[in-house]
Structure formats: C-alpha cells, structure tokens
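Peer 1: Test case, fold it:
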Amino acid sequence: MYRRRDTRRERLVAEIGAELRRYSVDAQHIGHAFANLHGLNATDLQALIAVMDAELVGRPITPGRLGEQLNLSSGSVTALIDRLERAGHIRRDRDTADRRKVFLHYAERGAALAMEFFRPLGRRTDDVMAGFDDDELEVVHRFMTAMTASMREHRDAVRAARDEPARRANG
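Peer 2: Down below sits the predicted model:
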C-alpha cells in the first residue's frame, strides 16, 4: 500500500502538538501535587492561579470576575473564597475608592507556600529560557499567547454548549 511521506512541516506540527499535550499533563500533575500537599481541590487551585495572574498584571480580581472565569455561581464563589481565606491562601481587600468593591489578593502565607513549592520549577524555566535569544523568545511568546487564546476560546465554546440545554429548559 502506498503511504504518503510526511513533510517536515507536518512532522514538526505533530511533534509540537504532542509536546503541548505532554506539557499540559505534566503541568496538571505539578498543580495537583501542590493542591494535594495543601488540602486544595482543582477549583481552589484554578482560583489561586487566577488571583496570582491578576496580581501579576496589576489588576486584582474581584469575586464576580473570579466566578466568571471559573464558571461558578456567586454562592459557590463565596464558599470558595471563604475556604481559601480561612486556609490563609488569599485575603479580601476593599477598594479604597469604592468600599463596596472587593479585590482578592494572595495572602502572605499562601504566597510563601506557593513560592517554596514552585521556586525550583521557576529556576528550571529560567534555565530553559536562557538557551533562547531575544528573537526566539519573541516567537515563543507569540506562539504561547496565540495557543492560550485558542484554548480559552475552545473552553468557552465547550462551556456554552454544555450550558445551552439548561438555558433552553429555563427559557
């Protein structure tokens, strides 16, 4: 039987796809290890990452926005925040300009635990990036940004399709 030879690009695309899957699985294992070590569930971990990401860009997240990101009801978000706050992972701060608005921040204890656990991975990441020049890093950054956006679009489409039967039943 005749078998078509793969082009270099097809092989490279397939290899990148496989590496992305392996990276995703390994990242999940590391995240679950941290969560298990500190008595967190998967949603707790997602919430902590959302709080950290918001702080890294200088725009602390509100409980409402966290609920949107995690696709949780307001009651579930309140229970989640209460649980993470009691465990010392996050804290609530009122906006100085509008006291009705609440922002979520990493608490010192939670930040220290995360730093201790993830510091070795951060060093490994720095070591890997040191092997790339600035132009290569710009390409990698562009690729990762596009892949993340594509993944989020797919996540949102899956959520919308999952939620559609409930909307039709209630509408």
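Peer 1: use CA for all of it now, contacts and neighbours both
Peer 2: Will do.
Peer 1: State the distance from residue 135 to residue 9.
Peer 2: Distance, residue 135 to residue 9, by Cα to Cα, to the nearest Å: 21 Å.
Peer 1: what about the residue most central in space within the chain, which SS state?
Peer 2: Residue closest to the average C-alpha location in the chain (Cα atoms, centre = their mean): residue 49, at 5.3 Å. Using DSSP: H, G, I helix; E, B strand; the rest coil, the structure places residue 49 in helix.
Peer 1: can you give me the helices for this structure?
Peer 2: 8-37, 42-56, 63-70, 74-86, 108-130, 134-170 (DSSP state H).
Peer 1: The longest one relative to helix 8-37, how many degrees between them?
Peer 2: Using axes from the mean of the first three to the mean of the last three Cα atoms, to 10 degrees, the inter-axis angle of helix 134-170 relative to helix 8-37 is 70 degrees.
Peer 1: again, but for the fourth one
Peer 2: Angle of helix 74-86 versus helix 8-37, following the same axes, to 10 degrees, is 70 degrees.
Peer 1: Please provide the structure for the following sequence as well, for comparison with the first:
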Amino acid sequence: MDRMYAGMRGDMDMNTTDLAAIRMLVIRERHGEVVKPHDIARHLAISTASTTKLLDRLSAGGYLRREAHPDDRRSRIVVLTDAARAEFFRHFGARLGAMREVMTAFDDAELRTVVRFLADMEVAMLEP
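Peer 2: Next comes the predicted model:
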C-alpha cells in the first residue's frame, strides 16, 4: 500500500497526508457521511493547526472546499471537488482494477484467511 500511495503521490503531486485526506473523503463520501475538519485531524492523527494548513493547501489546489454543515450552519464540513474526485479515480482506478484481477485467483476460503491474517496483524501492530 505504501508503494502504491507513493506512486499516486507522485502522479497527483501531493504529499502522503494530503493523499490520505483525499482518500478518507472519498470513502466517507461513498458512505454518505459528512466530514468535519476535526474528523480529518482525528483520522490522520494531526493537530488542528496542521489540519488547517492541509485544508488550506488542498483548497488552494482545487481538491476540496469548505461548506456550511447541512444540519448545523455554525459548523463547517469538507467536500471534495468534482475535479479531485475524477483525478483520484483516474489514478486509483487502474490500481484498483489490478488488485481486483489478482483477487480473482483466490477462492473465498483463501481470501478469508488473508483477511483474518491482516486483521490479526493490524491488532498486533497497534498493541504496545
């Protein structure tokens, strides 16, 4: 994943944190979730000051915009631009297709084993 994102960072001319924020916004958007700046800060484990700089940078680059929250006008949300979404999928789409092609060589039982392995590794990496 790190190598894939390194390639995408180069393709999209952005740093790791910027790309991670874009990816988070794509995923949350697909789930119909609104994203506030503090959601990004928490997800990326960065300070509010760093989040503001990140959002300023991505806004200036045309990747996102800040809008009023649909239910609470005092609050702001972060929304991808159409151009950012299209660019992300243009770069990620080919990689995603290649990953899906590799997965077709595995049966359901093998994939369950891989998923279990990765879940166990995630827990092991997060524990002190």
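Peer 1: May I have the TM-score of the superposed chains?
Peer 2: The TM-score (TM-score structural alignment, normalised by the length of the second structure) is 0.80; 128 aligned residues with a Cα RMSD of 2.3 Å.
Peer 1: related to what we said a few turns ago, so what corresponds to the residue nearest to the centre of the first structure in the second structure?
Peer 2: In the second structure, residue 49 of the first structure lines up with residue 23, judged by TM-score structural alignment.
Peer 1: Would you quantify the distance from residue 111 of the second structure to residue 102 of the second structure?
Peer 2: Distance of residue 111 of the second structure to residue 102 of the second structure, given as Cα to Cα: 11 Å.
Peer 1: who's more crowded, the two?
Peer 2: Between residue 111 of the second structure and residue 102, residue 111 has the larger neighbour count (other Cα atoms under 10 Å), namely 14 against 10.
Peer 1: Looking at the first structure, name the residue matched to the more buried one.
Peer 2: So, by TM-score structural alignment, residue 111 of the second structure is matched to residue 137.
Peer 1: The closest residue to that match other than its chain neighbours: how many residues sit nearby?
Peer 2: Leaving out its chain neighbours, the residue that sits closest to residue 137 of the first structure by Cα to Cα, 6 or more residues apart in numbering is residue 129, at 7.5 Å. Look at residue 129 of the first structure: counted by other Cα under 10 Å, it has 14 neighbours.
Peer 1: Also residue 123 of the first structure?
Peer 2: 11.
Peer 1: what's the counterpart of it in the second structure?
Peer 2: Match for residue 123 of the first structure (TM-score structural alignment): residue 97.
Peer 1: still on that earlier bit, how near is the match of residue 111 of the second structure to residue 57 of the first structure?
Peer 2: As defined by Cα to Cα, residue 137 of the first structure lies at a distance of 20 Å from residue 57 of the first structure.
Peer 1: cool, and residue 165 of the first structure?
Peer 2: 36 Å.
Peer 1: Which residue of those two possesses the greater neighbour count?
Peer 2: residue 165 (11 against 8).
Peer 1: And residue 58 of the second structure? What does it align with in the first structure?
Peer 2: Residue 58 of the second structure maps onto residue 84 in the first structure, by TM-score structural alignment.
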